[in-house]
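> could you work out the structure for the sequence below:
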Amino acid sequence: MTKQLGGGDPAPPATQAPPGTPLAAGPDAAEPHTDRLRYLDAATRRIARGMNLDETLHELCRAAVPAFTDTAFVHLYAPLPVGDESGAAPGVLRLRSADRVSPRDPEARGSGPPPADPYAVPAAEVVTPAADGLLSKLLQDGCPVFANTPGLTSAAAELLGATSAPAVPAGRRLIIAPLHGRSHVLGSAVLIRGPGRPEFTDDDLIVASQLATHTALGLEKAMLYEREAAIADTLQRTMLPPSLPEPPGVRLASRYLPSSRTAQVGGDWYDAIPLPGNRVALVIGDVMGHSMTSAAIMGQLRTSVQTLAGLDLPPDEVLHHLDEQAVRLGSEHTATCLYAMYDPVQQRLLVSSAGHLPPVLLHPDGRAEVLQVPPGAPIGVGSGGFESVETHAPAGATLLLYTDGLVESRDSDVLAGVEALRARLRAASSGSAPPALEKLCDEALGALGAGGRDDDIALLAARFEGILPETVAYWYMAPRPQTAGQARRLTRRTLGHWGLESLVEATELMVSEVVANAVRFASRPITLRLLCTDVLRCEVGDDSPIVPRMRHARLSDEGGRGLFLVDQLARSWGATRVSTGKVVWFEQPLPDAPTDG
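Modelled structure (predicted):
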């Protein structure tokens, strides 16, 4: 890709002649050296401002044209070598940037007569130097040279895309300056003066060398910055859920935007964790700081939250144990976290916060409410004191969890940012129908999605749909030998009521086996729950923490075949430890809906 840069900076003031301007000898003979030092100081500081490849080359051209040369263009190897990796050097140079003064600009051109068109010197778009050719050796050597000898003129002709050496400007009017980094050759800069100004001098080679050296270092800095940013972004995304679950009764969407002002990985994370009873845990957190340590702590906390969620603890208990775990890790980093638990059957929401920003609940009628959740202390402080609050979560409502990067900036405080977020959500829901969840996430981000972010942004949105009570059946049963038969009768009657007669036989058999296994270990009433959504799900809970394992029974065994049968008949099954014991569940696909005709 070639980036054509229009025009350059105006010529330096008359009191500060650019390098290459004829200066008289005499008592002030030291003045040219002072001018060159001043020019190099300004030029190298300008080149150092570039934050990426194009910016660095842009600043080189603006510093060189017209103060030092009339035309400048740069070829870079493709691909560019990065770091200390070794291997075969790339063999292709591609034109990356070019700039030249206008022939109609008398101030830039000087006092001489206008030449025919000395500034329209072409540059080759692609150059493939021979591995043992003069151009390759010149670039490897790393020293700027004049292209005024037969061999060097042919090397310059390659860069100009010329078919013959005579097309190269005669005399000391073209400098080839290799861009030599710490470990690799990155490319070359070609500097050309037209006939309307003096030829380059030996001192100008030193200037060109300094310009090329600082440009090469700037290019390496930019490449390393871009690589570190890509690695950090990849690392961050691998620590986030690759996809969100699809639990019944709720739809989920998320966004993650890394900071645009740092290449370091952040500690923002979100998660959605299915729980027994068709509930779902919604989690968002933010480890303080931007570093690999922050990312590592984030990974540890996210894993701990997933483990604690599997125990089916209330939100405040999850945060309490998470805080204890963070204190045991002994890190000086703290984190904020918000843990919400949604029950689609009862349509209720339990929320607890550890110093995190309050979530926003968008009601079906368009009202946007900032939930009042006791903030608690951040994770890692060790003070505990977390509280859970319960609120109604009607079907059609949307909960938005977010990190502070969404609402905090240098121009406004957090409270103003939360209020602005609430206003955006309310405006997005002002129509007759609620906006699609993905569109709502985009509206929540607003202009922040376009860049200029001071901090990472994590966003998790949940649209509550609920589960109709008539699709759920729930019973408590005493742990007695007769309970398995009772469970079969209840299952048969319920499936008949739901019109699922084709599933009765297999479901009865599996319910009987799972309930019989629960009766063996339970000391308190067991629970049986049937749920009909997009699948038929059965859950059997008891107070024993012993999780059943499937094994192949021998011919002489009287039992041990129950879970084997479940494994063969169910589409999926599993067992989950909870705070009150365990839950064994299995799922079956619903029969195909009848077709017309």
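> can we go C-alpha only for contacts and neighbour counts from here?
Noted.
> residue 573 contacts residue 587, correct?
Yes. Between residue 573 and residue 587 there is a contact at 6.3 Å, judged by C-alpha atoms under 8 Å.
> nearest the middle, which residue of this structure would you pick?
In the chain, the C-alpha nearest the mean C-alpha coordinate belongs to residue 233, at 4.4 Å (C-alpha atoms, centre = their mean).
> quick one: contacts for it?
Residue 233 makes contacts with 258, 265, as judged by C-alpha atoms under 8 Å, 6 or more residues apart in numbering.
> now it: which helix or strand?
helix 202-238 (DSSP states H and E).
> show me the contact partners of stretch 256-266.
225-226, 228-230, 232-233, 235-236, 287, 289-292, 294-295, 449, 451-459.
> following up with a second sequence; could you model it the same way so I can compare the two?
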Amino acid sequence: MAGRNRPAIGADERLALNRMGSFDWDLRHRTLELDAAGLAVFDLRAGEYDGDPETLRPRLPPEEGMRLDSTVDRAIRGGRSSYGAYFQVKRRNGLRQWTHVRARILRDDRGVPHRVIGIVRNASTELTEFPEISPDEAGRRRLTTILQGITEALSRAVTVDDVTDVLSDSGGLERFGADGLALGIVDGGSVKLVALSGVSLGRAGDPPGAALEESMPLAEAALTRRARFSTSLPGLGEAPDLPELTEAADDPAVLGPYACGQGFDAAAFLPLVAEARAIGGLALFYRGRTHFTAEDREICLGLAGIVAQSLRRAILFDEEREFATGLQASMLPRDIPSFSGAEIAVRYHAAWSGREVGGDWYDVIALPGGRVGVVVGDVQGHDTHAAAIMGQLRIALRAFAGEGHPPATVLARASRFLVELDTERFATCTYAQLDLSSGVVRAVRAGHLGPIVRHTDGRTGWPHLRGGLPLGLATEFGQEDFPETRLDLVPGETFVLCTDGLVEEPGLDITEGMGELAHAVRTGPGGADPLADHLADGLWQRWATGDDVALLVLHRAPDPGTRQAPRIHQYIHQADPEGLVETRSVLRQALVDWNMPALVDDVQLAAGEMLVNVLLHTEGSAVLTLEVVPGPVRRVRLWVKDRSSAWPRRRWPGEAATSGRGLLMIDAVAARWGVEPRGDGKAVWCEFTPTGRAA
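All right, here's what the predicted structure looks like:
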């Protein structure tokens, strides 16, 4: 009975009494909630944490943060449901505290992780449970910890620039236990300085390089492959063999003044040797050091070996990447033809991962009859093989299109060509033919994203394009059917094609990326080139997927007419109920601007009847044109073009009829009207005069 009278202790309080806290990490919104006990584990006060995981970074030593990131990344990418890890936290008094985390990974129905829930606890007391270790064992553990830290830090370094970033930042100095650092790379018979902690030397691949004289300790260690340890650095800096070095006139980075001006007392000049070749030198500078023990020398030489292997791998990678990017560039068209009545801009971003080469491509093709063909596609894979296939497929598709075949035939032949290459790769693409004189677009797609269109009033839309299977697969499965979709691109509208790298982010549905793209197109600048820069740079950096991106922007030149005969165009989509309302507003504003406000009601009435007839009785949308016809008496002409071959006919409805009065109303308000054939469709027109209906 006495136990029943004890005060209740909640679950949170029980965790806190055992120095445990809980956390809730939302992967999609990138927020991490910590309870009060969890904040105490990280030695944080309530007002010092804002829910951003990056706020915890200063509490983690760099090598500990990277090791923890690696553990979490392996668990998430490996499909595991939980993970656990020990790591160290820096408390505000400077001491390090052992900490343990145990977490559960929550995934949605598709297996995509979206949330991590777990506990974090102060594990420092667990160290007292282990027996004391000998000094030799402690030294070996220290050496192992340092080597593991720098190995993990360099494990993600792919390029030479990545290696220099890892070495030269503040975390790099802490991993090495040094106060300063310099890195040189052997280039021919000289050594070039590429990294200096605390001083910017630009990127490693940016010329000019800073060549060190052979008599300088760093260059000497690299070229002779012999390490040198010095505890009299000030005297060394004053000697003639350590002269002042300037990288360039506009970058006064110097190694001699750097070594002496920072108050360093000792240095280790280490050769970087890989595959029996000297590839560079590493200098570690120290303050307050009076000697190097055998253990210190062993650690320095071990670190140099790890850096040498990483640097050698990075140099080889940069060489392969340079070859791959050169191959990719040679496969894409060098020049984009120009066309009267349209602006076309293309952009390509290489991938951030792998060898920065892939199968994405674009092309612009001059076609017979004043037409232009545009295509954006993606060959499966991110390697030189994908780039080689892309080049062959691009040339073949260009040849099929140049022969004058319709879009569906072009893709069918391209699919057969891909199969004949005897490759297991497939490709997706969207191909469109545009008649710049009429604005008619005939588009087909093969397993690819459709186009996005920005209308003259700023609205954007994704036209529905019926699609076929990807190229290659369509032939393999005997389904070489690529249905064409006809669109109308009126003057002033913009047509955008891209590959999925511009709209995809790992862990998010592609529709979210498509929404971001639509917003960027809607709010972006006018003109093809400014809009292409806005999309390619902004969205590619936002998603950071590492995928390559091909982008094509076609902007049809506006057609305002002349000062004496102005003109406007408007596209009304069949699935857009707001189009009629917006069209009425556009017509009113145009007539007011043209100083013909008396015609607003009649023109709006006629336009409404003509557009409703198209939207109700045809299978497509309509293009409206309003223009001033100059002459002795200025007239306003209204055109509504559609794709139906059925002409309107005058009817005499009875009193109870609910339709059939459209042409009667147009006949009543317009001076005259008529119908003209337009290819596979027609254009209904009517004219108005400011003085009233003509006889």
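> in the second structure, point out the residues matching the helix holding residue 233 of the first structure.
Counting by TM-score structural alignment, helix 202-238 of the first structure lines up with residues 294-330 of the second structure.
> that stretch: which residues count as buried?
Using 16 or more other C-alpha atoms under 10 Å as the test for burial, stretch 294-330 of the second structure gives 297, 299-301, 303-315, 317-318, 321, 324-325, 327-329.
> next, residue 404 of the second structure: secondary structure please.
Using DSSP: H, G, I helix; E, B strand; the rest coil, the structure places residue 404 of the second structure in coil.
> show me what it lines up with in the first structure.
The alignment partner of residue 404 of the second structure in the first structure, by TM-score structural alignment, is residue 312.
> so its match makes contact with residue 276?
Yes. With contact defined as C-alpha under 8 Å, residue 312 of the first structure reaches residue 276; the gap is 7.4 Å.
> what sits in contact with each of these two?
Residues touching both residue 312 of the first structure and residue 276 (C-alpha under 8 Å, 6+ apart): none.
> residue 24 of the second structure maps to what in the first structure?
Checking with TM-score structural alignment, residue 24 of the second structure has no match.
> how many other residues sit next to residue 24 of the second structure?
The number of residues packed near residue 24 of the second structure is 17, by other C-alpha atoms under 10 Å.
> quick check, it in a strand?
Yes. Counting by three-state DSSP, residue 24 of the second structure is located in a strand.
> that one and residue 116 touch, don't they?
Yes. Applying C-alpha under 8 Å as the test, residue 24 of the second structure and residue 116 come out as touching, 6.0 Å apart.
> measure the mean distance from the match of helix 202-238 of the first structure to the first structure post-superposition.
Following the fit onto the first structure, the mean deviation recorded for stretch 294-330 of the second structure is 2.2 Å by mean C-alpha distance after the TM-score superposition for the first structure.
> look up the closest residue to the equivalent of residue 459 of the second structure over in the first structure, ignoring the ones flanking it.
Residue pairing (TM-score structural alignment): residue 459 of the second structure is matched to residue 367 of the first structure. Distances taken as C-alpha to C-alpha, 6 or more residues apart in numbering put residue 426 closest to residue 367 of the first structure, at 6.2 Å, once the chain neighbours are dropped.
> what do we get in the second structure for the one you found?
By TM-score structural alignment, residue 426 of the first structure lines up with residue 522 in the second structure.
> cool, residue 254 of the first structure as well?
Per TM-score structural alignment, residue 254 of the first structure is aligned with residue 346.
> the residue nearest to that match when sequence neighbours are not counted sits in which helix or strand?
Counting by C-alpha to C-alpha, 6+ apart, residue 346 of the second structure lies nearest to residue 552, which is 4.5 Å off, once chain neighbours are set aside. Using DSSP H and E, residue 552 of the second structure falls within strand 549-556.
> contacts for that strand, please.
For strand 549-556 of the second structure, the surrounding residues in contact (C-alpha under 8 Å, 6+ apart) are 341-351, 360-362, 376-377, 436, 489-502, 527-529, 531-532, 536, 540.
> circling back to that earlier point, burial of the residue nearest to residue 346 of the second structure, as a residue count?
Residue 552 of the second structure: 26 surrounding residues under other C-alpha under 10 Å.
> from residue 274 of the first structure, how far out is the corresponding residue of the first structure for it?
Under the alignment by TM-score structural alignment, residue 552 of the second structure pairs with residue 460 in the first structure. Going from residue 460 of the first structure to residue 274 of the first structure by C-alpha to C-alpha, to the nearest Å gives 15 Å.
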